[in-house]
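Enquirer: Any chance you could fold what I've pasted below:
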Amino acid sequence: MAKSNPQSAPDTNTLITRVKNNFQESLLTVRNCMDPLAPSITAAAALMIQALLSDRKILVCGNGGSAADAQHFSAELLNRFERERPGLPCISLTTDTSTLTSIANDYNFDDIFAKQVRALGQAGDVLLGITTSGNSRNVIRAVEAAHERGVLCVALNGREGGEMTAVLAGSDVNICVPGSSTARIQEVHGLVIHCLCDLIDFQLLGQG
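Expert: Presented below is the predicted three-dimensional model:
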């Protein structure tokens, strides 16, 4: 392991400035996204609440940090968000390593979510596909599989929306976070997930 050179190490004020810059960039991104994203977040929550009230479920998928976001969202619905309520049916397609690795090994990594959607998805369900770039092939194929099963889709993506925008149907909802920084996009994705949870709880339980 290489040893750091104390003489070349940045001073504490420089490090603190970098931290503050990250906060400022995040705040600016959130502020710039609030007005343009609020309608699509509201529309996405409407699809989800319609599915839940019809005894349907929500499926979620993504890669890397987006896989963590998928599991985060699923946990908030299956367990609870900020108020006590019965668990809501939501499945993260990122958690079963035996399923994921068998599909990737026997077929193709691009199919790891699509095959699960074809097996688990029912007409009236909702798929939340999370991809920072909008170009994750396995998430795009999951959306295509969802359409085959009559599953509505919500895309949570970033930048210009990527290839995902070409496969979304008119009844789907696209929540696209503008910007070039993956970190800033993912930070907004976390806020969007909490907004969806809040809207779902509000429509089910009323004002808390």
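Enquirer: okay, CA-based contacts and neighbour counts for the rest of this
Expert: Noted.
Enquirer: tell me the centre residue of the chain?
Expert: By Cα atoms, centre = their mean, the mean C-alpha position of the chain lies nearest to I130, the distance being 3.7 Å.
Enquirer: Am I right that it is in contact with A155?
Expert: Yes: the pair I130 / A155 is scored as a contact, 6.1 Å apart, by Cα atoms under 8 Å.
Enquirer: Now do the same contact list for the residue nearest to the centre of the chain.
Expert: By Cα atoms under 8 Å, 6 or more residues apart in numbering, the residues touching I130 are V60, C61, G62, N63, S66, A67, D69, A70, V139, A155, L156, N157.
Enquirer: So what's the residue count around the second one?
Expert: Around C61 sit 28 other residues, with neighbours defined as other Cα atoms under 10 Å.
Enquirer: what do you get for the third one?
Expert: Using other Cα under 10 Å, the number of residues around G62 comes to 25.
Enquirer: where's the residue nearest to it when sequence neighbours are not counted relative to G150, distance?
Expert: In this structure, G62 finds its nearest non-sequential neighbour in I130, 4.8 Å apart by Cα to Cα, 6 or more residues apart in numbering. Computed as Cα to Cα, to the nearest Å, the I130 to G150 distance reads 19 Å.
Enquirer: ditto for N174
Expert: In terms of Cα to Cα, N174 sits 17 Å off from G150.
Enquirer: Looking at the two, which has the bigger crowd around it?
Expert: N174 (25 against 14).
Enquirer: list the helices and strands the helix or strand encompassing the more buried one packs on?
Expert: For N174, the enclosing helix or strand under DSSP states H and E is strand 173-177. Applying 3 or more Cα pairs under 8 Å, 6 or more residues apart in numbering; DSSP states H and E, one finds that strand 173-177 makes contact with helix 12-53, strand 152-158, helix 182-205.
Enquirer: Run the chain-centre distance for the first one.
Expert: What it means is helix 12-53. 12 Å (Cα atoms, centre = their mean, to the nearest Å).
Enquirer: another one to check against the first:
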Amino acid sequence: MNIKNIIEEHENTVTALKLNCIPTIEKMAAICCAAIKDGYKILFCGNGGSAADSQHLAAEFVGRFVKERQGLPAIALTTDTSILTAIGNDYGYDDVFRRQVEALAVKGDVLVGISTSGNSKNVVKAFEQAKKQGVTVMAFTGAKDSKMSALADITLQVPSTFTAHIQECHILVGHIFCNAVDEMY
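Expert: Here you go, the predicted structure:
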């Protein structure tokens, strides 16, 4: 294991993100800020590490990021084991996020789907449901075009195909959103 190389690969991915994605990140942050300002909520979903990122980012909105401010409406659709297991059992795992979007999302909300491949079936189905309900759909993916990017209103395609570096950039961009929201208060 060459730690220096791992760090350099991370830095190269972040540099590529900076060079290629700032306009997209700015638009996405503005969408989140507008939704929060107008009284709507941000919903997050993803699997595995992306589920953890969903929970992390929702916690930054509801709790606080850096600045003391009121709690803000955000939900990680990855956290309620009773809902996840009931839907998984009764409808199938591919519907665990779709069904929650159907029940909880309203026009004006924002759904952020996080997937390094961009092809997670349960996130894709959540996107399809959100579009039916007039919810703004944002995708966090890797470099490859995907089913999620085809459905999303806006997509952050981290310029990498290496899962760990994609995930590192996803949380960085999520923190940028949190910072943008903090600046509103």
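Enquirer: before we move on, back to that, give me the mean deviation of the strand holding N174 of structure 1 from structure 2.
Expert: Its matched residues in structure 2 lie on average 0.8 Å from strand 173-177 of structure 1 after superposition (mean Cα distance after the TM-score superposition for structure 1).
Enquirer: Name the residues that touch that strand?
Expert: So strand 173-177 of structure 1 is contacted by 33, 37, 40-41, 43-44, 153-161, 165, 168, 185, 188-189 (Cα under 8 Å, 6+ apart).
Enquirer: L111 of structure 2 looks like it's in a strand, true?
Expert: Yes: under DSSP: H, G, I helix; E, B strand; the rest coil, L111 of structure 2 sits within a strand.
Enquirer: What does it correspond to in structure 1?
Expert: Using TM-score structural alignment, the partner of L111 of structure 2 in structure 1 is L127.
Enquirer: correct me, but that match touches L156?
Expert: No: between L127 of structure 1 and L156 there is no contact under Cα under 8 Å: 10.5 Å.
Enquirer: just to revisit the earlier point, so which of the helices and strands packed on strand 173-177 of structure 1 is nearest F81 of structure 1?
Expert: Of all these, helix 182-205 sits nearest to F81 of structure 1, with 6.7 Å by Cα to Cα.
Enquirer: The closest one: which residues count as buried?
Expert: 184-186, 188-189, 192-201 (16 or more other Cα atoms under 10 Å).
Enquirer: now do stretch 92-100 of structure 2
Expert: Y93, D94, D95, V96, F97, R98, R99, Q100.
Enquirer: now, which of those residues lie within helices?
Expert: Taking DSSP state H, the ones among the buried residues of stretch 92-100 of structure 2 that sit in helices are V96, F97, R98, R99, Q100.
Enquirer: Adding distance to F65 of structure 2, write the residues you listed out as JSON lines.
Expert: Converted to JSON lines, these look like this (distance: Cα to Cα, whole Å):
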{"residue": "V96", "distance to F65 of structure 2": "28"}
{"residue": "F97", "distance to F65 of structure 2": "25"}
{"residue": "R98", "distance to F65 of structure 2": "28"}
{"residue": "R99", "distance to F65 of structure 2": "29"}
{"residue": "Q100", "distance to F65 of structure 2": "25"}
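Enquirer: count of neighbours near T79 of structure 2?
Expert: The tally of other residues near T79 of structure 2 (other Cα under 10 Å) stands at 14.
Enquirer: So it sits against S54, correct?
Expert: No: using Cα under 8 Å, T79 of structure 2 is not in contact with S54, being 9.1 Å away.
Enquirer: What range does stretch 20-38 of structure 1 cover in structure 2?
Expert: Counting by TM-score structural alignment, stretch 20-38 of structure 1 corresponds to 4-22 in structure 2.
Enquirer: The matching stretch vs structure 1, mean deviation?
Expert: Stretch 4-22 of structure 2 sits 0.9 Å off on average (mean Cα distance after the TM-score superposition for structure 1).
Enquirer: Please identify the buried residues of that stretch?
Expert: H10, T13, V14, L17, C21.
Enquirer: can you check stretch 78-95 of structure 1 too?
Expert: Residues of stretch 78-95 of structure 1 classed as buried under the neighbour-count rule (16+ other Cα under 10 Å) are R80, F81, L88, P89, C90, I91, S92, L93, T94.
Enquirer: my guess is A58 of structure 2 contacts T79, does it?
Expert: No: in this structure, A58 of structure 2 is not within contact of T79 by Cα under 8 Å, at 10.5 Å.
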